[in-house]
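Undergrad: Predicted coordinates and the sequence they were generated for:
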Amino acid sequence: MPDPRRATPRTDQVLADERLVVAAGRLGPGLVKQAVARAQEQCRAGDVAPEDVADVAVASLPESASSLRRVLNATGVVVHTNLGRAPLSEAAVEAVRTAAGATDVELDLATGRRGRRGRRALDALGAAVPDAGGVHVVNNGAAALALVTRVLARGDDGRDTVVIARGELVEIGDGFRIPELMESVGARLREVGTTNRVHLRDYTSAVDDTTAFVLKVHPSNFAVTGFASSVPARELAGITHAGRRVPLVVDIGSGLLAHHPRLPDEPDAAGALRAGADLVTASGDKLLGGPQAGLLLGEAGLVERLRRDPFARALRVDKLTLAALEATLAGPLPPVPAALGRSAGDLRARAQAVVAAWPADVVAALDAEVVDSAGAVGGGGAPGVELPSAAISLPERLAAPLRAGDPPVLGRTVRGRLLLDLLALDPADDATLADAVRRVAGADRP
């Protein structure tokens, strides 16, 4: 018997296939060669016929040169950190495509001279929060707070201490903590109050000649209830020492720019500034619904001081972020605010339509039903707030194959059932969700 390995086509012969030539231009030659090598190995093992090697290689090619995959978010968590937090709007995606080429990000086309970097994105942010005298953007929320701390608590004027409540020394994710972040840029922290209770007198007695500013941090991913108290920003804004008003910095975290009726206890940038905050820091990729960015809003002189500090250069955002941020602020409603506005009735109707698209025997085999559900904001926003929603209940055993599908579908398991919650899912993806479950259900049958 002739050795079947000798019949395996040479690499150059397979790569000459027109489909692979086109793919090499789109994905790069490296990924295409890897696909061909895998198909050749299957041929040598006798699993693929020599004449089918090119077909197998083409079928195994990825959709793009990136390893990231689109996932259908059926978890009911609107801002899902593991899924990249806020999904961008179509307008923001289109803006990123434009910004990927040569753009006037730092050029005044009228004069042909250097212009203000990202001016239109900053103007859009200022227009969204008129209470802010000045605005600036850095690469994430932690960077915004780090820049404020480094500049205001550097100690050049003898002020290097930040006063903060013990109950607000939060961990912001992946093991990083607010106190360690601030100390890493040179500040000293003066903790006041206890874990559950802090009073205005705690702050006023802690302020002295070394105090750079008072910091109020909105707790992330948790809420302290029961015998608890905190001091609102409007009271902290009035603290003085030796005739000097002590600056107040408020980190609202989630990036809510204005009050939202469904999140009554979530602090917003406009409200914090009206309460007397000198500076507000926030994230751009949470409730705002934009790209990862750190937002700085507040008194014009302070913001300009932050912008001109050398450390700000290390935290600068790129043109893609500026483009996406501007489109998020000035364009149509982004996915995150859209999800927050969905009613349980509309979500139930959508879920029923998805189930109705399946054959009756599939519905019966899966014991599929539409149930009431409770979604969450996620991303550290509005901890404890439940958002009325609707979900499709399926057997838990489908969770793994749905995650392995194309596109992957991520739900959540509750008491032995897999719930596919539609709160965070774009209505345009309902049909894709229905098809994904139908395919898995077919493979699940004996």
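TA: Received it, and whenever you're ready, just let me know what you need.

Undergrad: hey, let's count contacts and neighbours off CA atoms from now on
TA: Noted.

Undergrad: give the contact list for residue 351.
TA: Residue 351 makes contact with 370, 390, 391, 392, 422 under the criterion Cα atoms under 8 Å, 6 or more residues apart in numbering.

Undergrad: try this one next to it:
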Amino acid sequence: MSQTDPRRRIPRTDQLLADPRLTAATEGLARADILAAVHRAQDLARRGAIAPEDVLERALGELPDRVPPLRPVLNATGVVVHTNLGRAPLSRKAIEAIVRASGYTDLEYDVQTGRRGPRGAAVLQGLRDHVPAGTDALVVNNGAAALLLAVTALAAGGREVVVSRGELVEIGDGFRLPELMSSTGARLREVGTTNRTTRDDYRGAIGPQTGAIVKIHPSNFRVEGFTGGVGVRQLATLGPPVVVDIGSGLLAPDAALPEEPDASTALQDGASVVTASGDKLLGGPQAGLVLGRPDVVQRLRRHPLARALRADKLALAGLEATLRGGTAPVTDYRTVDVDVLRARADLLAEQVGGRVRRHDGVVGGGGAPGVLLPGWAVAVPEELALPLRTGDPAVVGRVEAGELLLDLRCVPAESDGAVAEAVRRAVRSADHDPPGD
């Protein structure tokens, strides 16, 4: 290569890697991906496709799209358990517990004996403390996994699961519980009709091949009119184990949600197993709760599938802190005083030039369908929705009738100022956009 060959001007790899612009653009990327982008740009320069002076810019353009970390969002929708926004926000104590558990822990270690101990013993005891005496507990990685494990352990291998046709539900994103149960190898024995199922329907379907009766709470819809169903207390007299999927994770009755099933009542009525989610009304991290008779829960615990579905140490730590750490944010949000919401909405409207209007929140997450949470929202122009969603912080409201509604129910009070500033910034951005953009 002659001294005048332009390829001599191609920057070395170490020079490119040390350039501040490349360093800033590659934060969070794997070194192998960065090197590959640099080498592709250098090769183009060696072939004469680009000038040596353009290698850095080309390397920047060759970098793979970075996958951003999960982005914090201020939930101004009025939906307390918002599945698309991560369901339940964790309490401060749960967050602290997860951080503590991020290193080595006594997850399966008995510090007294120096030997292996039971996994997650503290959180299991925390669950037992919230349900009737004599109940055992198991934690898996989500609510669907809890139901999957129960059906697999009790009815796989061609045994039958008896279930009402009115409870063969789809719970979102095309996910259907009957398909989940069928995937275990169990055979579904459907009884009754969409709107009415009787005890005789169940009794007539029970036979030597019956592995379990499954009762599923239709959590995200309601059927009204000429309807009828069979309660857990009646089902428990029919013989086979009764698996009750309550969905939302309410552990005890709540006067504010009188029609929402809870684990304690189902267990007292004779359920063999109750399954639920930990990240809905309970307000904890994603987890699947299995509560029930000790002999049945032990059967599930010893099933090989339990190992594949078990919850990790971070979920167990967060769940224990949720159980023992006082009121969870989801409870605070759904029970917040309406007058407090009005005062906060008035102040926000004054700060951003919006209009206060009545707005009912909802529980969300498939819990308490039809239950409205009276409150207030601030209406601003609909065109602010996109800049607010993509801003920092991201603010997600609800578009309705040509307006963007900002409901502060699920926004921590200390973040009200951040919402106001985000709206003002979005308004300034909209004012500076050229016409037709």
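TA: Thanks, I have the structure now. This is a predicted model, so every value here is computed, not measured.

Undergrad: before we move on, the earlier item: most neighbours among the contacts of residue 351 of the first structure, please name it.
TA: For the contacts of residue 351 of the first structure, counting by other Cα atoms under 10 Å, the largest number of neighbours falls to residue 422: 33 neighbours.

Undergrad: Aligned to it, what sits in the second structure?
TA: Using TM-score structural alignment, the equivalent of residue 422 of the first structure in the second structure is residue 408.

Undergrad: again with residue 378 of the first structure
TA: Superposed on the second structure with TM-score structural alignment, residue 378 of the first structure falls opposite residue 364.

Undergrad: Measure how buried the nearest residue to that match once chain neighbours are set aside is and give me the count.
TA: Closest residue to residue 364 of the second structure apart from its sequence neighbours, by Cα to Cα, 6 or more residues apart in numbering: residue 81 at 4.7 Å. The local packing of residue 81 of the second structure (other Cα under 10 Å) involves 26 other residues.

Undergrad: do residue 101 of the first structure as well
TA: Neighbour count of residue 101 of the first structure, defined by other Cα under 10 Å: 10.

Undergrad: Please identify the helix or strand for the corresponding residue of the second structure for it.
TA: Superposed on the second structure with TM-score structural alignment, residue 101 of the first structure falls opposite residue 103. Assessed by DSSP states H and E, residue 103 of the second structure sits outside every helix and strand.

Undergrad: Report the separation between residue 103 of the second structure and residue 317 of the second structure.
TA: Here the criterion is Cα to Cα, to the nearest Å. By it, residue 103 of the second structure lies 12 Å from residue 317 of the second structure.

Undergrad: roughly how far apart are the match of residue 378 of the first structure and residue 219 of the second structure?
TA: Here the distance between residue 364 of the second structure and residue 219 of the second structure works out to 10 Å (Cα to Cα).

Undergrad: what does residue 29 of the second structure give?
TA: Residue 29 of the second structure sits 41 Å away from residue 219 of the second structure when distances are taken as Cα to Cα.

Undergrad: Of those two, which one has the most company?
TA: Neighbours per residue, other Cα under 10 Å: of residue 29 of the second structure and residue 219, the larger number sits with residue 219, 22 against 14.

Undergrad: That one: what secondary structure?
TA: Taking DSSP: H, G, I helix; E, B strand; the rest coil as the rule, one finds residue 219 of the second structure in the coil state.

Undergrad: quick one: contacts for it?
TA: Residue 219 of the second structure is in contact with 246, 247, 248, 366, 367, 368, 369, counting by Cα under 8 Å, 6+ apart.

Undergrad: Among the residues you listed, which ones are in helices?
TA: If you go by DSSP state H, these have nothing in helices.
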